[in-house]
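> got a predicted structure here, sequence first:
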Amino acid sequence: MGIVDKAKNAAEKLVGRGKETVGKHTDNTALETEGKKDQAEGNLKSAGEDVKDAFGK
């Protein structure tokens, strides 16, 4: 996985964590859910890149 991809995935997870936290503290369930979704997407992309790396593609 390239450094740029790692940074993008980490940023997506971080933004998601921030949205989730703000959503929890403001009782905004939509924002909290969006944050969880962003984190899941970042994790999924990281896992996909790890699989690519494992097979040398």
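That came through, no problem. Residues are numbered from 1 along each chain as shown.

> only C-alpha atoms from now on, for both contacts and neighbour counts.
OK.

> please, where are all the helices along the protein?
3-25, 29-54 (DSSP state H).

> list the contacts for Ser16?
Let me fix one detail, which is that residue 16 is Gly and not Ser. 34-39 (C-alpha atoms under 8 Å, 6 or more residues apart in numbering).

> one more to weigh against that first structure:
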Amino acid sequence: MAGSQKAKGKAEQAKGKAKEAMGRAVGNERMEAEGRMEGAQGDARQAKEKTKDVFKH
């Protein structure tokens, strides 16, 4: 389960970065902000899973 959550976090980070870049390229501030938010969600998910791993060992 943890592996799938880590993968989901990485996917959210990548999707967020792409969306942010696309929003910046077309001048859409809302899309850029949504991309930053999705990236932050991915970062949070990754941090949570890393914390779990630390306490697991």
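Nice, I can see it. Note that the structure is predicted; figures quoted are calculated from it, not measured.

> out of the contacts of Gly16 of structure 1, which are buried?
Neighbour counting with 16 or more other C-alpha atoms under 10 Å marks 34-39 as buried within those.

> most widely separated two among those?
Using C-alpha to C-alpha, the two most remote members of the buried ones among the contacts of Gly16 of structure 1 are Glu34 and Gln39, lying 8.7 Å apart.

> need the buried ones among the contacts of Gly16 of structure 1 in JSON lines with distance to Asp5 of structure 1, can you?
Below are the buried ones among the contacts of Gly16 of structure 1 laid out as JSON lines (distance: C-alpha to C-alpha, whole Å):
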{"residue": "Glu34", "distance to Asp5 of structure 1": "21"}
{"residue": "Gly35", "distance to Asp5 of structure 1": "20"}
{"residue": "Lys36", "distance to Asp5 of structure 1": "20"}
{"residue": "Lys37", "distance to Asp5 of structure 1": "18"}
{"residue": "Asp38", "distance to Asp5 of structure 1": "15"}
{"residue": "Gln39", "distance to Asp5 of structure 1": "15"}
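
> name the nearest of these relative to Gly56 of structure 1.
Gln39 (25.7 Å).

> nearest spatial neighbour of the closest one, chain-adjacent residues omitted?
With sequence-adjacent residues excluded and distances taken as C-alpha to C-alpha, 6 or more residues apart in numbering, Gln39 of structure 1 is closest to Lys13, at 4.3 Å.

> count of neighbours near that neighbour?
21 (other C-alpha atoms under 10 Å).
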